[in-house]
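*Asks:* This is the structure alone, sequence omitted:
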C-alpha cells in the first residue's frame, strides 16, 4: 500500500507535470500565433506592393495641354443652341478623335472688341496656356473704331501673352470687313492681321470666315454669325493651321 508520504510525492509530481504541460502549450500557441501573423503581414505587404504597381501601371497619362480661343461672338457661338457647336467645340472633337492630349477652352464673349479683350486678358492668363488663338477685331471694324486703336489693342494682348509665357504659341485669326465700310478703311483693316503676324512672328489664319462670310445659307438671319454648318467650316479654317502646331 502507498503511504501518505508517497501519495503526497505523486501529487506534487502530477501538479508539476501539469503546470509544465500547460506552459509548454501556451508557449507553442504563442509561437504559432506570431508565425501566422508574420506570414499574413508578409502576404499583405506583397499584395499591397503588387496592387500599388498595378495602380501605377494602369493609371493613364491625364496631363493635357491647353488651347485657349480668345475672341468675340464668332468664338462664343452666338445664336447656336449648343456652345459646343462653335468652332472651339468642334476643334475639341477633332483633337479627341485623334487621341491628342489637348483641352480646348472657349473664351469667347459676344460683342467683344479689342479694347474689351485687352481689359480682361490678364485675368484669362491666370491659367497655363500652350496655344493662344486670338480672334478679335471684327466688332471694331463694324463700329468704325480707329484702326490705329485696333492695332494697338491687339498688340497689347499679344504682348501680355508673351510676357506671361514666352513659350505660348499665338495664332492670330485674320479678319475682313464687308465693302460697305468703305474701300480705304476695309483695305487697311485687312492688313492689320498679316502685319501683326509678321512683326511678332505669329502663326496666321489668313481669313477666319473664308468660304462662310457673305454666304447666306451658312449664316444666321443677321447675315453675320455662322450657322452650325458655317461653324464647321470655321473649325476647318482654324484646323488647317492648328494641326501643324499641335502635331
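*Replies:* Everything's here; your move. Every value quoted in this text rests on a predicted model; they were computed, and no experiment measured them.
*Asks:* Could you use CA atoms for every contact and neighbour count after this?
*Replies:* Fine.
*Asks:* residue ranges for the strands of the chain, please.
*Replies:* Per DSSP state E, the chain carries strands over the ranges 65-71, 102-108, 131-135, 169-173, 203-205.
*Asks:* Now render these as a markdown table, adding distance to residue 216 and mean neighbour count.
*Replies:* Shown next, in a markdown table, are the strands of the chain (distance: least, CA to CA, whole Å; neighbours: other CA atoms under 10 Å):
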| stretch | distance to residue 216 | mean neighbour count |
| --- | --- | --- |
| strand 65-71 | 23 | 22 |
| strand 102-108 | 23 | 19 |
| strand 131-135 | 22 | 23 |
| strand 169-173 | 22 | 23 |
| strand 203-205 | 23 | 22 |
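*Asks:* Put this next to the previous one:
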C-alpha cells in the first residue's frame, strides 16, 4: 500500500512538472486543405465546403482532427506556390494539396504546373509537413494531347516524393449534373458530400500515417 501511495504521488508530481506531455496526447491532428475553388467551396456556405464536411465525417468516425480551409477560388499552381508558406503555419500536421484545375482550364503548360507543384511539395517536406496529393484531370475541351501531358503529373509527383495520392478529386461528381452547380464545373453541397465519402478512406490512411511518424 505504501508503494502504491508513493507511485501515485510521483505520477502527480510528473504531471505537474510536464503538463505539455499530457496536453500533447490530447491535441487534435491539425490539417490544412491548400487548394483552389474546389477546396474553398465555391458559392457554398462555409459549413458545406470540402474541408468542413471532411472534418465532420472524420469526427463522426471518432477521429480528433481539425481541418483549416486554405482554398482560394481562381488559384493556380503558381498562386499556391506563392502563398504556401504563409497559408500553412508551422505546427501543421499535414496538408491536403489540391491545385492544378485552373492551370488546365487556362491551358498553362503542364511542365509549369508540375514544376510549381513539385516546389510546393518540396517546401512542405523541408518543413517536415506530410502531404496528401489530390489528383486533377484535364477537361475534355483541352484535347487529348494536353491531357496526355497534364494528367500523369500527379502520379509522377507522388512517386517522386513518396506521397499518398488520391487519383481524382472530383471522382463521382464530374459527370453528374445533379451534383454540380449551374456552371457544370463546381460541386454543389451534395457533390461535395460524394467527394468526401469517396476520399475519406484515403484521408484516414494519411492521418494514421502521420500518427505513426510521430511515434
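*Replies:* On my side now, so go ahead. Just so you know, these numbers come straight off a predicted model, no measurement behind them.
*Asks:* how about the strands of the first structure in CSV, adding distance to residue 184 of the first structure?
*Replies:* Output for these, formatted as CSV (distance: least, CA to CA, whole Å):
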stretch, distance to residue 184 of the first structure
strand 65-71, 25
strand 102-108, 29
strand 131-135, 22
strand 169-173, 21
strand 203-205, 22
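*Asks:* Which one, of these, ends up nearest to residue 23 of the first structure?
*Replies:* Comparing the strands of the first structure by their distance to residue 23 of the first structure (CA to CA), the top pick is strand 65-71, with 69.3 Å.
*Asks:* equivalent range in the second structure for the closest one?
*Replies:* Aligned using TM-score structural alignment, strand 65-71 of the first structure spans residues 29-35 in the second structure.
*Asks:* Out of the strands of the first structure, which is closest to residue 211 of the first structure?
*Replies:* Of all these, it is strand 203-205 that lies closest to residue 211 of the first structure, at 13.3 Å by CA to CA.
*Asks:* I'd like to know which elements that closest one is packed against.
*Replies:* Counting contacts by 3 or more CA pairs under 8 Å, 6 or more residues apart in numbering; DSSP states H and E, strand 203-205 of the first structure packs against strand 169-173, helix 183-200, helix 228-246.
*Asks:* what's in contact with that strand?
*Replies:* The contact list for strand 203-205 of the first structure (CA atoms under 8 Å, 6 or more residues apart in numbering) reads 169-174, 193-194, 197, 237-238, 241.
*Asks:* what's the mean distance for it versus the second structure?
*Replies:* Strand 203-205 of the first structure, aligned to the second structure and superposed, deviates on average by 0.3 Å (mean CA distance after the TM-score superposition for the first structure).
*Asks:* okay, that strand sits on what stretch of the second structure?
*Replies:* So strand 203-205 of the first structure is aligned with residues 164-166, judged by TM-score structural alignment.
*Asks:* and the matching stretch, how far out from the chain's middle?
*Replies:* Relative to the chain's own centre, stretch 164-166 of the second structure is displaced by 10 Å; criterion: CA atoms, centre = their mean, to the nearest Å.
*Asks:* Need the residue closest to the centroid of the second structure.
*Replies:* The second structure has residue 96 as the residue nearest its centroid, 1.3 Å off, counting by CA atoms, centre = their mean.
*Asks:* pretty sure it contacts residue 134?
*Replies:* Yes - counting by CA atoms under 8 Å, residue 134 is a contact partner of residue 96 of the second structure at 7.1 Å.
*Asks:* The equivalent of residue 124 of the second structure over in the first structure: what's it in contact with?
*Replies:* Residue correspondence to the first structure (TM-score structural alignment): residue 124 of the second structure is matched to residue 161. Going by CA under 8 Å, 6+ apart, residue 161 of the first structure touches 125, 168.
*Asks:* Next up, the contacts around residue 242 of the first structure.
*Replies:* Residue 242 of the first structure makes contacts with residue 171, as judged by CA under 8 Å, 6+ apart.
*Asks:* how much space between the residue mapped onto it from the second structure and residue 84 of the second structure?
*Replies:* Here residue 242 of the first structure is matched to residue 203 in the second structure, going by TM-score structural alignment. The gap separating residue 203 of the second structure from residue 84 of the second structure is 20 Å, by CA to CA, to the nearest Å.
*Asks:* Ok, residue 8 of the second structure next?
*Replies:* Distance, residue 8 of the second structure to residue 84 of the second structure, by CA to CA: 47 Å.
*Asks:* Pick out whichever of the two has more residues nearby.
*Replies:* The neighbour count for residue 8 of the second structure versus residue 84, taken as other CA atoms under 10 Å, is higher for residue 84 (19 against 12).
*Asks:* counterpart of the more buried one in the first structure?
*Replies:* By TM-score structural alignment, residue 84 of the second structure lines up with residue 121.
*Asks:* right, and its match touches residue 157 too?
*Replies:* Yes - Residue 121 of the first structure is within contact range of residue 157, at 6.6 Å (criterion: CA under 8 Å).
*Asks:* list the contacts for residue 103 of the first structure?
*Replies:* Residue 103 of the first structure neighbours (CA under 8 Å, 6+ apart): 64-67, 92.
*Asks:* how about it, what's its partner in the second structure?
*Replies:* Per TM-score structural alignment, residue 103 of the first structure is aligned with residue 66.
*Asks:* And that match, how far from residue 170 of the second structure?
*Replies:* In terms of CA to CA, residue 66 of the second structure sits 22 Å off from residue 170 of the second structure.
*Asks:* cool, residue 38 of the second structure as well?
*Replies:* Distance from residue 38 of the second structure to residue 170 of the second structure, counting by CA to CA: 9 Å.
*Asks:* What ranges does the first structure have for its helices?
*Replies:* 4-58, 73-76, 87-97, 114-124, 138-143, 147-164, 183-200, 228-246 (DSSP state H).
*Asks:* Deepest-packed of those helices, please.
*Replies:* Mean neighbour count (mean count of other CA atoms under 10 Å) peaks for helix 73-76 among the helices of the first structure, with a mean of 25.
*Asks:* That helix vs the second structure - mean distance after superposition?
*Replies:* Averaged out, helix 73-76 of the first structure is 0.3 Å away (mean CA distance after the TM-score superposition for the first structure).
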